[in-house]
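A.B. asks: I would like the atomic coordinates for the input below:
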Amino acid sequence: MALPFQAERSEPRPVTVPAPSGRAARAAAKVRAGLPRTGLAVLAGLLLALAFPPFDLWPLSLVGVAALSLLTLGRTARQAAWTGFAFGLPFFLLLLSWLRVVGWDATIGLSVVEALFLAALGAGLALTSRLPGWPLWAACLWVTQEWARDRLPLGGFPWGRLAFANTATPFTPLAALGGAPLVTFAVALAGALLGWAALRLRGPRRAPKAAALAALGAVATLLAGYVVPVPTAAADTVKVAVIQGNVPNPGMDFLGRPMMVLNNHAAATEKLAADIKAGKAEKPDIVIWPENSSDLDPFSDPLAYRRIDDAVKAIGVPTLVGTLVDGPDEQHVQNEGIVWDPKTGPGASYTKQHPVPFGEYVPFRDQLMKVITRLQRVARDFYPGDHNGVMQLGPARIGDVICFEVAYDEIVRDTVDKGARVLVVQTNNATYAKTGQPEQQLAMSRLRAVEHGRAVLIAATSGISAVIAPDGTVQQRTEELTAAELSATVPLRDGTTVADEVGAAPEWTLAVGGLLACGAAVLIGRRRGTRPLAAGTPAERGSLDQVVP
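C.D. replies: This next block holds a predicted model:
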């Protein structure tokens, strides 16, 4: 018996956790159900990145397209947008990993922005998967996505186009017909057809004959490039020397002390001149120096002017010099290629038209500089040029494009339209040496050669410099971080390709076709009284959901 002042002991009461509400439970269940699909999207995005240089596993571009097509099939637009983002983010993180030199925050930030376009693509793929012949509309939407990404925001960023993973593949000759957009369309169509074929091999409504027909269509698309002629014949040629002087240190501080980069290129040119005089080398008709081969403005620094002039006089032929020129005001600088004659000195010049945001100019400078102090390294904004790079360099009428500009269709096309007989890409990849970025830019240049039927000369400060034939073959190339000189005789062509004649028409046609297909899918859904965002036939959804929840 307990004493009057003692409290009776009682067992502890069990703690009950309230059950989650119905909405929260459903949301959690949806997240769990979507994890396998998201994981597969991440894997597919990584596989697509491996299709690009420096890995060059180009068949994976077909696998990536097929995987995204299947993963978005039968989804709502919202679900497919997430799948597209989950596909796009790892793709760009791996593809643009060379930006880590600037900072991983820059890599992640740019990758997120670019992945948003893949999210929109995913939603579009889900919508158009309800239409007959959806692989065709899927291919159009890939062009639509690239069309938008090449222009937005801040002038766009074309890295990661399917065409740039297929610059030495059976698809490549199609560039001579419709440029990079047609190559992207063909790759996407082949990949989507393979996805459709795989779908017809599984599920309750297996259709082996239809699968075989789709696979045959993919193979036909793959082989179509073999019947496309790439014009290469030329009546005239020019002897070229490309100078790669190298830099003191790769990375953000590649310039070293003032005049070091300029001295490297001047010394390499003078060495070539000495070899010519000694009979060890043949004298070229023209010499090409890379972007930023002079780290000082020769018009405001007499020592830089004299150093360039002495080197050009030693070689005795017109030389294209890459340099930064002050102006047009104190807040700006211009990235230029200047024709330097051994007798008359500097003449015609080309100013880079498309400076790189945050690398060569800072948008919203006053606001962002307060938050991101690293942007103070961009002390002055690059001032954009207002005309193309067609210039007379000795006997050759060249079309000069500078560095990242080779990724933009209209800039390169404009030089050919205005009479360029050979393309020159002046570039400075020293910041991104040994990161894979120079290989990616080399691949773009190969595609441009085929697209326009022009030889392409790449002059890089630290690599990769190259001589590319009009059929896209790399005839010579340098290694990175080495001083080198390339000598070659290249054709000067006047003829144009079909791609030159039709211009941007294929891109606009295919891009608008993708948008119209999305609109048609929405209208059809509403007429049938179904949810506008649903996609895929019941048979297709059932077949795919047996594999992926």
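
A.B. asks: Please count neighbours and contacts with C-alpha atoms only from this point.
C.D. replies: Fine.

A.B. asks: The residue nearest the centre of the chain and Pro170, how far apart?
C.D. replies: For the chain, Trp159 is the residue whose C-alpha lies nearest the centre (CA atoms, centre = their mean; 1.9 Å). With distances taken as CA to CA, to the nearest Å, Trp159 is found 21 Å from Pro170.

A.B. asks: Alongside the first, I'd like the structure of this one:
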Amino acid sequence: MAVTAPDTPAPQTVDQPSRPRRRWRAPLLRLALAAASGFVCYLSFAPRDLWWLMPIGFAGFGLVLHGRRLWGGLGYGFVFGLAFFLPLLTWLEDFLGVQFGPWPWLALSAALAAYLGVGGALCTLVARLPGAPVWMAALIIATETPRTWWPLGGFPWGRVAFSQPEGAFLPLASVGGAPLVGFAVVLTGFGLAALVRRVLRLRRDRSWRPLAVPAAAVVLPVAAGLALWPTIGTGADGGNSDSSGSLTVATVQGNAPNVGLGLLNEAGTLRANHLLQNEQLAQEIRSGAIPKPDLVVWPETATRVRGTDPVIDNAVAELGTPALIGAIYWPPGGRVQNSEIVWDPRTGAGERYSKQELVPFAEYVPARAIASWVTPFVDDTSDMAPGTSTAVLDIAGTRVATPICYEIAYDHVSRDAVDAGAKLIVLPTNNAWFGKSEMSYQQLAMARLRAVEHSRAVVVSSTSGVSAFVQPDGTVTRSTEEFTAASLVGRVPLRDTTTLSDRLGASVEYGLIGIALVAVAIGAARTRRTRAEDRRTTVAE
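C.D. replies: You can find the predicted model right below:
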């Protein structure tokens, strides 16, 4: 009689359930590193003095991109960008508030992150070329140029260079402006990532030669910046106000209510506050408590001007010195503009400059029909008219650059003014829109970079702070607190020096774009050739 053996259960492999987990572990770790690296980049921005974190953030991003293909680079780059821009731009919520909700902040952050996603994807095409950190850095900085065009008419906030108002890389601004500073920072970061990978492979390869290129990518940008520091001048070398070539400048910070977008309804309060602070300044001048300034600066949109304005005439006459008055201005027969007006104590209003680069959702509403889906607020607003002239005015015997607020983020505004003979940069701004956020300090960091880029002192005049005096080497000598009424008075140097950055102009920026495009073309051709060879090898086998 045959005996049937009992069924034997199939042997179970203990490792099987863990294989899917292991398969996802590496992508999840890369996602986490991409997000952490983006956040580290955010931490490098003002008000923190942590400029050295930016190359570390890009080093982490470089490690994430190693060995990735196009779509992987796109996804990881987008995550990196989101972790960077979301915290950097939280001040948009202070500005827009409940009227708009979080959607503009989220949408703008996502749009800007998409540029870093594209940059990450293209980096995967050049990562295997000799000298890869150079081409990858050029690609990342190249993505900053279209950000000045789109979305919302351009939004250059958060450029890599704006994290460097001090430190080793800042002097490079005098040679190649913001593009060169950003390139040097990202090159250092990607070089550091390559160096880490090569050191980890050193035990296997037993050769020091592969360390040379990544080590150079780390050391040379830092060494170049440090070597340039002695060339950054700060003394007066021009001007005709007196023999020393300097001006005594006063700022009027009248303060404003912290109500975000509600500031649209507080024009009367802004005007009254600045008239009051102007009167206090005039009393201190008359009493001899402070020296009589050569120039007084009111901040952006501190008052409204339609035609003649006897009240402002009297306020400037009390000062007894020329003033730059920041005003919402209605030109005869034209649309309203955001302007800086030269106001003489005897003859009144004269020459003016009107803002060219307008702020979306504050001075104009982009895609108005779409914006109306989010909020009915747009139905009660009209768009300002942008100015068309160069941001330079003649006042107090001096040619002065007058970029207004947001325009300090655009290379061409200050550069065109300095090319037109400006010896001093004055930055009137109204930061009361953004509450007690990091925005004012981020903007001050841009002003410090521009000071070195153009070898000019910068006077920041804000409605509610931060007002500041910035020396041509980027040093802040005096500043105010936020949401306080105050005045600053001090001497600033006037300079005629033309930096190499001003002589080169936009050629550095477009040169980096050209390098990036050539590298992508070579990398893409090499990738296609490699894949074709792999397919032929597979068929032959």
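
A.B. asks: Kindly provide the TM-score of these chains.
C.D. replies: Put the two chains on top of each other and the TM-score (TM-score structural alignment, normalised by the length of structure 2) is 0.88; 500 aligned residues with a CA RMSD of 2.2 Å.

A.B. asks: counterpart of the residue nearest to the centre of structure 1 in structure 2?
C.D. replies: Mapped onto structure 2 by TM-score structural alignment, Trp159 of structure 1 lines up with Trp157.

A.B. asks: doesn't Ala409 make contact with its match?
C.D. replies: Yes - counting by CA atoms under 8 Å, Ala409 is a contact partner of Trp157 of structure 2 at 6.4 Å.

A.B. asks: in the stretch 351-500 of structure 2, which spans are strands?
C.D. replies: Counting by DSSP state E, counting those that start in this stretch, the segments of the stretch 351-500 of structure 2 that form strands are 392-395, 398-401, 424-429, 458-462, 468-470, 476-479, 486-493.

A.B. asks: ok, now which ones touch the aligned residue in structure 1 for Leu180 of structure 2?
C.D. replies: Taking TM-score structural alignment, the alignment pairs Leu180 of structure 2 with Leu182 from structure 1. By CA atoms under 8 Å, 6 or more residues apart in numbering, the contact set of Leu182 of structure 1 is 174-175, 506-507.

A.B. asks: helix/strand/coil for Leu182 of structure 1?
C.D. replies: helix (DSSP: H, G, I helix; E, B strand; the rest coil).

A.B. asks: Please report how far it lies from Ala511 of structure 1.
C.D. replies: Taken as CA to CA, the span from Leu182 of structure 1 to Ala511 of structure 1 is 11 Å.

A.B. asks: Which residue of structure 1 sits opposite Pro133 of structure 2 in the alignment?
C.D. replies: Checking TM-score structural alignment: Pro133 of structure 2 goes with Pro135.

A.B. asks: Now do the helix or strand hosting Gly217 of structure 1: which elements does it pack against?
C.D. replies: Secondary-structure assignment from DSSP states H and E places Gly217 of structure 1 in helix 208-223. Under the contact criterion of 3 or more CA pairs under 8 Å, 6 or more residues apart in numbering; DSSP states H and E, helix 208-223 of structure 1 touches helix 175-199.

A.B. asks: can you give me the helices in the stretch 1-150 of structure 1?
C.D. replies: Listed in chain order, the helices of the stretch 1-150 of structure 1 (DSSP state H, counting those that start in this stretch) span 22-49, 59-72, 77-95, 104-128, 134-149.

A.B. asks: Can you state the residues of structure 2 onto which the second one aligns?
C.D. replies: The alignment of helix 59-72 of structure 1 onto structure 2 (TM-score structural alignment) spans residues 52-65.

A.B. asks: Can you mark which positions in the matching stretch are buried?
C.D. replies: 52-65 (16 or more other CA atoms under 10 Å).

A.B. asks: Counting neighbours, what do you get for the aligned partner of Pro345 of structure 2 in structure 1?
C.D. replies: Superposed on structure 1 with TM-score structural alignment, Pro345 of structure 2 falls opposite Pro342. The local packing of Pro342 of structure 1 (other CA atoms under 10 Å) involves 19 other residues.
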